[in-house]
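Asks: no sequence on hand, only this structure:
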């Protein structure tokens, strides 16, 4: 697996539907100012900022100041951990189901 030096686990970061939506919005744009991102949600700016902080701690969001404005962009590289995890367990369950199927077929004989 990929070494994760971030403060927060990527799975924890994507557990919330609002944060998953933020990731999608950031993926569709090169960069989004905080005020534009806030307009996409029915929550206060401070709540949006808290969600962004969680995403930043997981390494999923990068920010930069442009004057008085903060702009955010997606860093999707930590998300590679998810399909790797799913692939491992897909193989795990595939193997176990194959063996179970063999056992059931043997019993039918």
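Replies: Thanks, I have it. All values reported here derive from a predicted model rather than from experimental measurement.

Asks: from here on, contacts and neighbour counts on C-alpha atoms
Replies: Fine.

Asks: next, count neighbours for residue 32.
Replies: Residue 32 has 19 neighbours, counted by other CA atoms under 10 Å.

Asks: how about the most centrally placed residue in the chain, what does it touch?
Replies: For the chain, the residue nearest the mean C-alpha position is residue 14 (4.0 Å; CA atoms, centre = their mean). Applying CA atoms under 8 Å, 6 or more residues apart in numbering to residue 14 gives the contacts 20, 55.

Asks: gap between it and residue 24?
Replies: 11 Å (CA to CA, to the nearest Å).

Asks: quick one: residue 62 is in a strand?
Replies: Yes: Residue 62: assigned to a strand according to DSSP: H, G, I helix; E, B strand; the rest coil.

Asks: how far off centre is stretch 101-109?
Replies: Mean-position distance between stretch 101-109 and its chain equals 41 Å (CA atoms, centre = their mean, to the nearest Å).

Asks: take this one as well and set it beside the first:
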């Protein structure tokens, strides 16, 4: 049975949607355990902002935090990521199978060799024939004027 609402999976993908959180996970993947200050060092943001990102990762179950004295150590947790990978693999298998069937169908298509080239050919089914539309003769009255381009957003 397919679950249409899986809160753990939703939280995992929501946590992974942010590039800063993905970078934090990548740093934790390189080392077994890092303190919050070590983890925050390469980022150009405040420690409270890093803590908010770590809260999201902790709520999603991707990171565990352990306090020893005044130091908080963070570790990567694999279980939610495994669930996300299982979900992705199920759909990857679905699309792979369907694309393989499509490729086999296209490669076996007998119509590609004998298909008429003219869309008006009597051998072309009526549903595929192109109907000529009446020309407006270049009249400026029938054309829509384009609006000026707005300012572009830089990301």
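Replies: That came through fine. This is a predicted model, so every value here is computed, not measured.

Asks: who's the closest spatial neighbour of residue 29 of structure 1, skipping the chain neighbours?
Replies: residue 73 (7.8 Å; CA to CA, 6 or more residues apart in numbering).

Asks: surely the one you found is within a strand?
Replies: Yes: assessed by three-state DSSP, residue 73 of structure 1 belongs to a strand.

Asks: what distance do you get for the residue mapped onto residue 16 of structure 2 from structure 1 to residue 21 of structure 1?
Replies: When structure 1 is aligned by TM-score structural alignment, the residue opposite residue 16 of structure 2 is residue 14. Going from residue 14 of structure 1 to residue 21 of structure 1 by CA to CA gives 9 Å.

Asks: same deal with residue 69 of structure 1?
Replies: In this structure, residue 69 of structure 1 lies at 21 Å from residue 21 of structure 1, with CA to CA as the measure.

Asks: the two: who's more crowded?
Replies: residue 21 (14 against 11).

Asks: I'd say residue 28 of structure 2 and residue 36 touch.
Replies: No: when contacts are counted by CA atoms under 8 Å, residue 28 of structure 2 is not listed as touching residue 36 (10.6 Å).

Asks: which residues are common contacts for the two?
Replies: Contact with both residue 28 of structure 2 and residue 36 is made by residues residue 74, according to CA under 8 Å, 6+ apart.

Asks: helices or strands up against the lengthiest helix in structure 2?
Replies: In structure 2, taking DSSP state H as the definition, the longest helix is helix 79-107. For helix 79-107 of structure 2, the elements it packs on are helix 7-16, judged by 3 or more CA pairs under 8 Å, 6 or more residues apart in numbering; DSSP states H and E.

Asks: now with 6 Å?
Replies: The helices and strands touching helix 79-107 of structure 2, judged by 3 or more CA pairs under 6 Å, 6 or more residues apart in numbering; DSSP states H and E, number zero.
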